[in-house]
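A.B. asks: Provide a 3D model corresponding to the input given below.
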Amino acid sequence: MQNEPLMDVAHLGHLELLTPKPEESLRFFVEVMGMTETGREGDSVYLHAYDDYERHSLKLTASRLPGLGHVAYRTRSPQALERRVAALKGSGFDIGWTNGDLAHGRAFLCLDPDGHKIELYYETQWYQPPPELRPALKNQAQRFPARGINVRRLDHWNGLAVDIAANREFFEKYLGFRLTEQIVMDDGSEAAIWMTCTNKSYDFAYTRDHTGTKGRLHHITYAVNSREEVLLAADICLENGVFIETGPHKHAIQQTFFLYVYEPGGNRVEIANPGARLILAPDWKPIRWSEAERKKGQAWGLKTIESFHTYGTPPVEVVTKV
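C.D. replies: Model prediction:
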């Protein structure tokens, strides 16, 4: 008999991005991406995309090096949080409880097999817009900002990892994620995974770090409303002197129409439409891509730029010297 799906994790809540250029990075996310500042605490600024229901989806923290501070997932209930904590305790991946953070309650920290820090929480603050940002339609979190790219919501993130299979097993066993697509090499090893805890086709992806360095970040992704807005995002980045790495193109895996840029701190940011698709089948069969299929490049036969396979944060030449 097949095990009942584990649905304790509700969705990707927020990401903490580390930046050695906090003021420049903040200007990028506010003026270019079109996000709204919703709070400050210590060395961190909290930011909201206009249709995120929670008070923030991005925590921007000043740091010596760029990279990912932590990724946070909200559970479906207080009881769901306790169940995940009980499963993680004694696993070797658990860190322990914290008192939470600005805009959300107590949280449990753990590490995946590659050392990415994961935060699980339930209690949260819903975004309450000030009068000047109240939307005309009450079922939208915030007024359309009409500034820069106007990203709508946090969509997913992509981590770099050494042992892809170990991470897949961790997310399946301890957090209840489902595998939707993967790359399997000719030798049978897993080179990349796309996993979901929702009806989205993925909440995160992990790709193999070619340097063998653990715990690095590939990119974070915000979604916009249309392909045309991705094209406009490229023009906006051009006008603002933002480095465009690649795109707009279309991925074959997950079919995302994408643009990749670097924010001033050095982290890769994707602007995407539609972002993740919908997976409605409860018995979805993971799509497997072969080594030969991935060598074809993107959906329209474009060659993938070399830096897309080699660049991550923090830069590996810095990591190895620390």
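A.B. asks: going forward, measure contacts and count neighbours with C-alpha atoms only.
C.D. replies: Fine.
A.B. asks: Does anything pack onto the strand or helix carrying residue 14? Which helices or strands?
C.D. replies: Residue 14 is located in strand 9-19, with elements delineated by DSSP states H and E. Other helices and strands packing on strand 9-19, by 3 or more Cα pairs under 8 Å, 6 or more residues apart in numbering; DSSP states H and E, are strand 58-62, strand 67-75.
A.B. asks: please give me the structure for this one as well, since I'd like to look at both together:
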Amino acid sequence: MQETARDGQSVYLRAYEDFYHHTLKVTERNEPGLGHISWRASSKEALERRVKELEKSGAGKGWIDGDLGHGAAYQFVTPVPVRRLDHVNLMSSDVTRNKNFMMDELGFRLREHVVRNDGSEIGSWLSVSPLVHELAFMGDASTSEQGLGKLHHVAFWYGFPQHLHDLSEVLTENGIQIEAGPLKHGVSQAMCMYVIEPGGNRVELFGDSGYLIFDPDWKPVTWTEEQVERAIIFYGEPLPDTYFKYGTPNVQAPVVNK
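C.D. replies: Prediction:
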């Protein structure tokens, strides 16, 4: 990634096909974790409309001045806190509640989801663009142990599956832990691999973009409880137990929803 700026303990990075000042800001901290995720509105008026909806929902926190390469922004929390940048995946104790919030308040569209026989959702994948997902929520299998509101992973797109094998060699030579892959998900149909960066956060590397959605009448793809294994792994080695339970930060004290 290209370094675009440094400020104190922070470095600003941009992948070569990203077009903004930066798409990732890395700041030195005592423990791994997610600072915030931001979305750019299509216009000042669109931003103001979304702010009104967020304020009505009760999830708004207020305005911030912004940052280097990042204008004024309105912050909010979800109902259950938690070549280019491709997507972000957050762990949640209530996938459906978070999914509905992002759809109702920010205009996201449901692209795929995994549904248990009782109707509850194991995971949901959403976007506001033709990408199959820019944001995903997955059920947190360890809420009783680690608390709520954790980052599962951020994902970067590389463009070709072969690049994952090239990256595997580079990562191994530099002592970076490869958690899983290369493999192919049923959900999104994308080739990928997962690594744990030195700070402790999980990063997904996309070998292709899966598929793009241009049909305005698109209906969400629903995977059943019986199909969950194929939804997660279309082919490749099974994911380790850490994939379903590890997120950052590693919250020790239980979090109580109010």
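A.B. asks: And the TM-score between these chains?
C.D. replies: Here the TM-score for the pair of chains, by TM-score structural alignment, normalised by the length of structure 2, is 0.93; 251 aligned residues with a Cα RMSD of 1.5 Å.
A.B. asks: returning to what we had before: comparing the helices and strands packed on strand 9-19 of structure 1, which comes out most buried?
C.D. replies: Highest mean neighbour count among the helices and strands packed on strand 9-19 of structure 1 (mean count of other Cα atoms under 10 Å): strand 58-62, with a mean of 24.
A.B. asks: And the residue nearest the centre of structure 2?
C.D. replies: residue 88 (1.3 Å; Cα atoms, centre = their mean).
A.B. asks: list the contacts for that one?
C.D. replies: 134-136, 152-155 (Cα atoms under 8 Å, 6 or more residues apart in numbering).
A.B. asks: 6 Å instead?
C.D. replies: The contact partners of residue 88 of structure 2, taken as Cα atoms under 6 Å, 6 or more residues apart in numbering, are 135, 154.
A.B. asks: and if you look at residue 184 of structure 2?
C.D. replies: Residue 184 of structure 2 touches 190-191, 233-235, counting by Cα under 6 Å, 6+ apart.
A.B. asks: which one in structure 1 is aligned with it?
C.D. replies: For residue 184 of structure 2, the equivalent position in structure 1 is taken to be residue 250, counting by TM-score structural alignment.
A.B. asks: neighbours of the closest residue to that match other than its chain neighbours, just the number please.
C.D. replies: Once flanking residues are discounted, residue 250 of structure 1 sits nearest to residue 257: 4.3 Å by Cα to Cα, 6 or more residues apart in numbering. The tally of other residues near residue 257 of structure 1 (other Cα atoms under 10 Å) stands at 23.
A.B. asks: likewise residue 228 of structure 2?
C.D. replies: Neighbourhood size, residue 228 of structure 2 [other Cα under 10 Å]: 17.
A.B. asks: Matching it against structure 1, which residue comes up?
C.D. replies: Aligned counterpart of residue 228 of structure 2 in structure 1: residue 294 (TM-score structural alignment).
A.B. asks: Check the gap between the nearest residue to its match once chain neighbours are set aside and residue 292 of structure 1 for me.
C.D. replies: Nearest residue to residue 294 of structure 1 in three dimensions, chain neighbours excluded: residue 183, at 7.7 Å (Cα to Cα, 6+ apart). Distance, residue 183 of structure 1 to residue 292 of structure 1, using Cα to Cα, to the nearest Å: 10 Å.
A.B. asks: which one of these two has more residues nearby?
C.D. replies: Neighbour count, other Cα under 10 Å: between residue 183 of structure 1 and residue 292, residue 183 has more, with 21 against 11.
A.B. asks: The more buried one -> structure 2?
C.D. replies: Matched by TM-score structural alignment, residue 183 of structure 1 corresponds to residue 114 in structure 2.
A.B. asks: Same question for residue 27 of structure 1, what's its three-state structure.
C.D. replies: helix (DSSP: H, G, I helix; E, B strand; the rest coil).
A.B. asks: Just give me the neighbour total for it.
C.D. replies: The tally of other residues near residue 27 of structure 1 (other Cα under 10 Å) stands at 15.
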